[in-house]
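Engineer: turn this into a model:
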Amino acid sequence: MVGRRFADPSGGPLPARRLADALRTETIGGVLLIAAALIGLVWANTPWASAYTDISQYKIGYLNLAGWSAEGLLAIFFFVAGLELKREFAVGDLRDPKRAVLPIAAAVGGMAVPALIYTLINLGGAVRGWAIPSATDIAFALAVLAVIGKHLPPALRTFLLTLAVVDDLLAIIIIAVFYTASLHVLWLLLALVPLTLFALAVRRFPRTYLLLPLAVATWALVHESGVHATVAGVLLAFTVPVAATESVEHRWRPVSAGIAVPVFAFFAAGVSISGGFGASLRDRITIGVVCGLVLGKTIGITAATWLVQRFTRAELAEELRWPHVIGLGMLGGVGFTVSLLIGELAFGAGTEQDDHAKIGVLLGSVISAVLAAVLLNTMRQKGRPRGRP
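Structural biologist: Okay, here's the model as predicted:
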């Protein structure tokens, strides 16, 4: 009786199942992300900062722990994102052009305008970081929306999710095309061998542990090719049959939300601000990132949505108003995980320029989240039924 009480239908212990279910929710994943980043940031600015640095730089194989979090664990995050991408394009909102055109346009505008603002501010300087403010952190943004989402239109969340899927796809392309320092074609061709075997095996044995060594082999060969290894996660996801994407994502999302993303955030956010915070605020990299996230995302998402609706037959969902779209644009300025990763790729992890970029990402994301929460909370108050809390 005791064994049956604590077992779930899949054969796993009930506490583990409950934990996994919690990690699949946007709120818990977002909270873990924020908590891990705060711990890393605070620790890096205490008298024990040297211990944090020692842990970050502790080497296992040919990468240190910070490197493994960025290139290894984040591959799991991109694998889950790739599964969601494939499903959305095959059977989701992105399959229908009429429903997809507005969030696609919003995603493109929300990446182009921040990149333009950053580049203009940094002309003649660190323009290589142009893509840093162009990414949206969907876990963080959805966590904010989940906290204030009561009485907001359900279409708002759908719009944000669809926008974020396209944003992820564009971010993956940017990383692969613009932040590959050198390309070794032979290693990339060799990666096709385990990738092809994975594609064949996942169709016949989607739950077998044979898939894991094939995935690791693909990751290692992509890493050796010079392409950022997280791209391997997307390539592997695209080989999963559409019918199996939801179940595979269900299995791996808790690992992504509970381990991969928080560990990366812990190492990526650990920048020392005690000595040169004022100088960082005056640095053009920091200013460019903050302005790109706070202003660029809001302007880009809102303007692109308005232009497409104005000059095409596309229309907003009936329950959405333009203040909702502006608030969603502000939420798009929460560019945490991928923005931090691009900063490391652009300037090199641990460099002074990377530290300025990190401060910009942290400030810009917090400001965007607060502004979005204030505006959307105002809209929620207006949409709240009388007599309801």
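Engineer: make it CA atoms for all contacts and neighbour counts henceforth
Structural biologist: OK.
Engineer: and the strands in this protein, which stretches?
Structural biologist: 59-60, 63-64 (DSSP state E).
Engineer: just put those strands in a markdown table and tack on distance to residue 207 and mean neighbour count.
Structural biologist: Conversion of these to a markdown table gives the following (distance: least, Cα to Cα, whole Å; neighbours: other Cα atoms under 10 Å):
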| stretch | distance to residue 207 | mean neighbour count |
| --- | --- | --- |
| strand 59-60 | 29 | 12 |
| strand 63-64 | 29 | 15 |
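Engineer: can you give me how far stretch 313-326 is from the chain middle?
Structural biologist: For stretch 313-326, the distance from its own C-alpha centre to the chain's C-alpha centre is 24 Å (Cα atoms, centre = their mean, to the nearest Å).
Engineer: any idea how far residue 361 is from the residue nearest the centre of the chain?
Structural biologist: Ranked by distance to the mean C-alpha position of the chain (Cα atoms, centre = their mean), the top residue is residue 137 at 3.9 Å. When distance is defined by Cα to Cα, to the nearest Å, residue 137 is 11 Å away from residue 361.
Engineer: who touches both of those two?
Structural biologist: Counting by Cα atoms under 8 Å, 6 or more residues apart in numbering, the shared contacts of residue 137 and residue 361 are 335-336.
Engineer: closest one to residue 171 among the strands of the chain?
Structural biologist: Distances from residue 171 to each of those were compared using Cα to Cα; the minimum, 23.6 Å, belongs to strand 63-64.
Engineer: and for comparison, fold this next one:
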Amino acid sequence: MAATEQLFNVRERKRFERHDIWERIAENGTISAAVMVFAAIAAVICANTDAYEAVHHFLETPLYVGLGNLTAGLTVELFVNDFLMAIFFLLVGIELKYEMTVGELKNPRQAMLPMLAAVGGVVVPACIYLIFNHAGARNGWAIPMATDIAFALGVLSLLGNRVPNGVRVFFSTLAIADDLISIAAIAIFYGQSPNPFWLGAAALVTCALVWLNKTQHYRLAPYSVLGLLLWFCMFKSGVHATLAGVILAFTIPAKCGVKLDSLTDWLGECLPLLDDRYDDEAHILGQHDFTVSTTKVERVMHRVTPPLIRMERLISTPVNFVILPIFAFVNAQVRLVGVDMSTLLTDPVTLGVYFGMLLGKPIGIFGMTFALVKLKISELPHNVNWHMIAGVGILGGIGFTMSILISGLAFPTAQFEVLAAKAAILAGSVTAAVLGMIYMSVICKHPAPKDE
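Structural biologist: Take a look at the predicted model:
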């Protein structure tokens, strides 16, 4: 604090303090999840009032993106689901790459239990859905299998230090593996028939991104430009365009452009030079040599942070507080006016999605974990018991963002099936959140012991 007081005046220090407060708010998963929930509630209310027609008309407004003759036509709703959600997938890809580089997915043996538990939490919900829809809307099998990582971890964070770190790590790794499976399902099962020309163009752009990475380009601008071009090519190709975000994330360098072991020595050489060139009696505008030297230091220090982290800092707040709430508002338009509720509640899609989320997730996650531990293939994390694994399974049924996205892809023209799926997703997510929160509150009554 003393160093900050020496560097800045009172007004600037207050600005820094406000910035720190905003950063803590932006990094709080509970707050961002709450904003998304409020947006979904607002959407449901709006969909069942007179405002629905105006909102629906706006979402169907045509947009055109591109340059010159290279244009793509889409509606506002499609822009949100295909373009803005590609930025969300970019953030998901960054998190996956981080975990695979230095996180829980770096150690295959440590990550194996939650990753295989995620497989169980995908297979069982899909099977339950197909039991209800074996003779009907089978294309929606992937809807109940996705866990909303932001929403679920936000609910878990409400319990504070009562939840052992092992549970958080297990659930985080499981949710990340769940995202990987969902991304693969979208890529393989929910794309259109690919256009060979645009698919080839997307491959060329991907090669250019890989080349940037291999030749150690550390500026974000070329990656961003090629990322936009990749999105356009994938949108035109018929492959779901949001996958461009994941591809872009895995090509952005995770290393910095500075030899960190020599950084301290270099700074030691620069500081005396800055001190010599600074004149405390002259205006800063007249100290050309000093400002040139400081600009050089700024450029080098900027490169200390890897481009992957810089991109994450750039998009994380807009994704959590702008893009996901917009997505929730656009896609949670569940209009029940004039709908036969008995038909909706008994529809196979509604039942398959709801029970797939509420029963399939805990059965799949707990069952796979139990089998792996009893077969001595793996063991439970430190300070984690079977009651907590069951709680993780219940919370795994929170499947908001990815489930809603898949429902639109599974039933692009079947409006009633989309309505049934979205209604079940909202009901299932809320039920899983409430039950999971109550259950975890009961079994985690006291602060968790510190990990050794």
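Engineer: coming back round to it: counterpart of the residue nearest to the centre of the first structure in the second structure?
Structural biologist: When the two structures are superposed using TM-score structural alignment, residue 137 of the first structure falls opposite residue 148 in the second structure.
Engineer: give me every residue that touches residue 41 of the first structure.
Structural biologist: Taking Cα under 8 Å, 6+ apart as the definition of contact, the neighbours of residue 41 of the first structure are 266, 269-272.
Engineer: how many neighbours does the spatially closest residue to the match of residue 137 of the first structure that is not a sequence neighbour have?
Structural biologist: Excluding the flanking residues, the one nearest residue 148 of the second structure by Cα to Cα, 6 or more residues apart in numbering is residue 399, at 4.6 Å. Other residues near residue 399 of the second structure number 29, with proximity taken as other Cα atoms under 10 Å.
Engineer: what's the counterpart of residue 399 of the second structure in the first structure?
Structural biologist: Under the alignment defined by TM-score structural alignment, residue 399 of the second structure is paired with residue 335 of the first structure.
Engineer: again, but for residue 191 of the second structure
Structural biologist: Residue-level alignment of residue 191 of the second structure against the first structure, with TM-score structural alignment as criterion, gives residue 180.
Engineer: for its match, which non-adjacent residue is spatially closest?
Structural biologist: Of all residues not flanking residue 180 of the first structure in the chain, residue 227 sits nearest, at 5.2 Å (Cα to Cα, 6+ apart).
Engineer: what do we get in the second structure for that neighbour?
Structural biologist: For residue 227 of the first structure, the aligned position in the second structure is occupied by residue 239, per TM-score structural alignment.
Engineer: contacting residues for that match?
Structural biologist: Contacts here follow Cα under 8 Å, 6+ apart; on that basis residue 239 of the second structure touches 187, 191-194.
Engineer: just give me the closest of those residues to residue 391 of the second structure.
Structural biologist: Checking the contacts of residue 239 of the second structure against residue 391 of the second structure by Cα to Cα gives residue 187 as the nearest, at 30.3 Å.
Engineer: right, and the closest one touches residue 241 too?
Structural biologist: No: with contacts defined as Cα atoms under 8 Å, residue 187 of the second structure does not count as touching residue 241, sitting 9.3 Å away.
Engineer: what about the two, which has more around it?
Structural biologist: For residue 187 of the second structure versus residue 241, the count of surrounding residues by other Cα under 10 Å is larger for residue 241: 23 against 16.
Engineer: save the strands of the first structure as JSON lines, and put in distance to residue 310 of the first structure too.
Structural biologist: Formatted as JSON lines, the strands of the first structure follow (distance: least, Cα to Cα, whole Å):
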{"stretch": "strand 59-60", "distance to residue 310 of the first structure": "54"}
{"stretch": "strand 63-64", "distance to residue 310 of the first structure": "50"}
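Engineer: closest one to residue 307 of the first structure among these?
Structural biologist: With distances scored as Cα to Cα, the stretch of the strands of the first structure nearest to residue 307 of the first structure is strand 63-64 (46.0 Å).
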